[in-house]
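Trainee: could you work out the structure for the sequence below:
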Amino acid sequence: MTNTFLILLPIALFLVMLMGLSLWAERAGRRNRFAGEYFLGDRSLKGFVLAMTLVATYGSVSSFVSGPGLAWQLGLGWVVFAAPQIIAGFLILGVAGKKMAVVSRAAGALTVIDMIRARYGDGRGGRTLAALLAVLMLVFFTTMMIGQFIGGAQIFSKAAGVSYGWGLVLFGAVTVLYTAFGGFRAVAVTDTACAVLMLVGMGALGWNILETGGGLAQVMANVAAAAPRGAGSEGVLLSPTSGGALATSLLLSAWVLVGFGTLGLPQSAVRCMSYRRSSDLHQAMIVSTVVCGALMIGMTVMGVFARGMLDVPLSEMGGTTDAVMPYLIANYMDPVTAGVTLIGPLAATMSTVSSLLLAAASAIMKDLVLFHRPEAGRNEARLRMTTRLMTGALGLLALILALEPLDVIAWINLFAFGGLELAFLMPLIGGLFWRGATAGGALVSVAGSIAFYLAVTIFKIPMGGAHAIAPCMVVAAVLFVAGSRLTPASPAKAIDLFFPRR
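Mentor: Reported below is the predicted structural model:
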């Protein structure tokens, strides 16, 4: 048997398993109304599944490809940059989980945009805000999906020895199919399997690195020896700022970008509306924190360890840090172990894409089409077919756009992350907890902060070394408060729903 066959065998079994889980989940949800089942899994997730689907949605291919690759190049400084991700699951569920679940049930909300409409009303401002956020969601979700498909296909093709196009079509088609067919419940169940297999893939990678490198002590000694001087006695690779390559302001702004700002990610926030009981929420907060920390920090540390066994010039590995992990898997692992390890980044890609794809489909079907044409939802069979076709079409579009790969997926992902956080953090979380929030204030905040974010990113306006998200988030908050003070209050019905009198 050829090496390619041995590598592809565990991956093929993994893809078959995902399709089987999707079929099972779709059958399990047939007794429920289609819209509530397809977009929110009938609000029936248990604690462990809630935690794992949240982690799998948050953990993307950049966690397995770009993150470790940059850690290989920059050392422990990139681990410091990634550290705020530990709090993401606990923060999202702990801050927004309880109130979003209660209010969404009372309002009959199935999507994040439904929550926005319930909070700001159906007046002109509320409708404009909801439509704008739905469009921004589509733009940034499509950007993220393209990045995920590119990253997954690159590591698949380089490590398994198949062409980029075939790798993209193989796992991309499976992802689009099971998402379009199974809906939220299928995504949650397959996300759980993917999160577990991401841990397995990380474990296989770590074992191989340490075994090949001669153990932890030897690996770290090699890292220290490979580190150029310049950050004191410890060297650049062992410095928390990578010898100045990562400014302190950038490391601090990471707490906004991949830490507190994650409260504004709609693909994560919708999970807060999907669980059964408070006990499930509490269990998910603990499990997601442990698993998220293990994956996000673990994979980044693997990149540092890889420097201790893989002291090869970057030019020989493909000329980009995105090529480091595929090179390691292809050249330092036996075929079966390589196949098992590859399941990790593929699972990360597929779980993230499935959640983004479903949320994008909901933005079109539930938040735009059904809101403006409610009669389209009366024929459930037609609604079921149309929604699945729309989901499939969005996935196909992202696949086509991913045929021309770009480098450094992590920065593509972080750009879209920042855009989503600026678009949703103030309207959603601000509206959830501040009685004075208005549709006008939210509109001004979203438009102003996104415009500023694009200007800073496109024209590379210096921000003292910080990521653009930090100053842009300040702009968003100031505009949100000022705009809300100067525009008409939200409808009394919305205020009573979100802030009931005791």
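Trainee: C-alpha only now, for contacts and for neighbours.
Mentor: Fine.
Trainee: and S288, how many neighbours does it have?
Mentor: The criterion is other Cα atoms under 10 Å. On that basis, S288 has 27 neighbouring residues.
Trainee: any idea which element it lies in?
Mentor: In the assignment (DSSP states H and E), S288 maps to helix 278-309.
Trainee: next structured bit after that helix?
Mentor: Tracing the chain past helix 278-309, the next element assigned as helix or strand by DSSP H and E is helix 324-332.
Trainee: still on that earlier bit, elements contacting the helix holding S288?
Mentor: Under the contact criterion of 3 or more Cα pairs under 8 Å, 6 or more residues apart in numbering; DSSP states H and E, the helices and strands touching helix 278-309 comprise helix 47-58, helix 66-74, helix 76-82, helix 88-91, helix 97-107, helix 164-213, helix 216-226.
Trainee: one more sequence to fold, the one below, so I can look at both together:
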Amino acid sequence: MFEKILMIALFFAVTVGIGVYCRRHAGNVGDFVLGGRNVGPWVTAFAYGTSYFSSVVFVGYAGQFGWNFGVASTWIGIGNALIGSLLAWVVLGRRTRVMTKHFESATMPDFFAKRYCCPALRTVASVIIFVFLVPYSASVYKGLSGLFSMAFGIDFTWCVLGIALLTGIYVVVGGYMAAALNDLVQGIIMLGGICLVVVFILNGQGGFSSAFARLSVIPSETAPALNGAFVSFFGPDPLALLGVVILTSLGTMGLPQMVHKFYTIKNEKSIHAGTIISTLFALVIAGGSYFMGAFGRLYYTVPEGGKPVFDNIVPQMLASSLPDLLIGVVMILVLSASMSTLSSLVITSSSTFTLDFLKGVFMKDMTHKVQLRWIRLLCIFFVALSVVLALNPNNLITSLMSLSWGALAGAFLGPFILGLFWRGATTASVWVSFAVGIGICVWNFFFPFTAPTSAGAIAIVASLVITPLVSLVTPKLSQPHLDVTFSCYDEKVAAPHKFVLNPISE
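Mentor: Below is the predicted model of the structure:
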């Protein structure tokens, strides 16, 4: 127990210390929210990856989908790497950085307002972001606090409050750079930790082959005729598996806290390096987490009621297979993943609400000093609101996460991507995408017609389909505005020969 407490205390000290150190780099709104748009490849890539994966993936999703799909759940991690990281960086990285700098936009709602010539989009989008990032944040608190309760025997409520306090301190003090530098440190811890966990989980069942053999004889409730369903290529329910891949991979390109990382990229070199680093990071972290979760049925004992409590599967696996010291390492791993995600959510929601809602509607003459003060106050309010939701025992981690990702990506994905690439995207299509994406997920939350993950996947696909269709039949934006908007891609820039070759003169 002493070793675990010492490790956690050391981690807390480093985290807060980085926050205090970065305070001098957070003296204005641009530095606090964007790090001065001067963040290098390693920090950007790790900030992206650690914001992507948290206790929600390691505890909630790995437990539930490992239980439902077996080894095939590893496809979710592969999708996260190839679609959620590689494709996202290739498609969005450069264009997001260029166009948001062209508009001088620090937030996604401001981008929508300027790209589509509609200030009302800024106000509505800011409210959507603040409202639907709260359940995501709450799901992270639940996953993290559940593990802390298992490892230290501390009441769940005190775990939530303690983690919330730490998040508030280093984000409010240091802003984006504090979060990004902590992400780099935390990402390194995550890479080493997940490898150790997978090795011990397999060794606890006699090694790789023995673990697979034991899992292969367990029958599936959803596909009883399929022998070895939990070690098969696509698992017992391929369609449901596809829905989770879409939600957790394609959905990242519409999440404001993920896209925000591209606003801060320093230069072209950072994009190339960041693409490779973040993809490999996702492959190890997400692939390892879901692969580990696949063996939950070998460790978890179903309660007398006959239904597994998905949020408890991974904690029980770790408690029964890992030595005490390694549990401390896992706590640091999950704490690292979760703190980085929480900091990203807090900064995104509070800055968006301040700059796009309060300043845009109520306090148009707000000075930079007052803006910074409001952002910090809203950071605290956002954390408190998330804690209240996390303390509700009836809210499952995956349900909260799916509602948040599905609603945000379903509302924003189509308008954001098409706004970067296509002149024909219209203002009306953005409003329709907002309504449909949120409508599907909220309706399913109160009147369920499918699983939360499937509803989120439907909303995301709908956004990509509805946005161009509505754009074809609604009034177009003015040609002068479009010319100015897309002129940013035609601007000539100087570059070293190691990046660009000059044409050979005849």
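Trainee: distance of the most centrally placed residue in the first structure from S242 of the first structure?
Mentor: The first structure has Y58 as the residue nearest its centroid, 3.5 Å off, counting by Cα atoms, centre = their mean. Counting by Cα to Cα, to the nearest Å, the gap between Y58 of the first structure and S242 of the first structure amounts to 26 Å.
Trainee: count of neighbours near the aligned partner of S139 of the second structure in the first structure?
Mentor: Superposed on the first structure with TM-score structural alignment, S139 of the second structure falls opposite G147. A count of nearby residues for G147 of the first structure, using other Cα under 10 Å, gives 30.
Trainee: and G147 of the first structure, what does it touch?
Mentor: Taking Cα atoms under 8 Å, 6 or more residues apart in numbering as the definition of contact, the neighbours of G147 of the first structure are A402, L406, I409, I412, N413.
Trainee: sec struct for A423 of the first structure, please.
Mentor: helix (DSSP: H, G, I helix; E, B strand; the rest coil).
Trainee: verify the contact between it and A451 for me.
Mentor: No: under the criterion of Cα atoms under 8 Å, A423 of the first structure is not in contact with A451, lying 10.6 Å apart.
Trainee: more neighbours: these two, which one.
Mentor: More neighbours sit around A423 than around the other of A423 of the first structure and A451, counting by other Cα under 10 Å; the figures are 29 against 14.
Trainee: ok, the more buried one - contacts?
Mentor: L133, L136, G264, V446, S449, I450.
Trainee: and it? What does it align with in the second structure?
Mentor: Aligned counterpart of A423 of the first structure in the second structure: A411 (TM-score structural alignment).
Trainee: quick one on the thing from earlier: by neighbours, which of the contacts of A423 of the first structure wins?
Mentor: Of those, with other Cα under 10 Å as the count, V446 tops at 30 neighbours.
Trainee: and the gap between it and E211 of the first structure?
Mentor: For V446 of the first structure, the distance to E211 of the first structure under the criterion Cα to Cα works out to 50 Å.
Trainee: kindly report the same for G261 of the first structure.
Mentor: If you measure G261 of the first structure against E211 of the first structure using Cα to Cα, the figure is 38 Å.
Trainee: and the two? which has more neighbours close in?
Mentor: The residue with more neighbours, out of G261 of the first structure and E211, is G261; 24 against 13, by other Cα under 10 Å.
Trainee: how about the nearest residue to that one, chain neighbours excluded?
Mentor: Leaving out its chain neighbours, the residue that sits closest to G261 of the first structure by Cα to Cα, 6 or more residues apart in numbering is E421, at 5.8 Å.
Trainee: so who does the one you found touch?
Mentor: G261, T262, L263, G264, L265.
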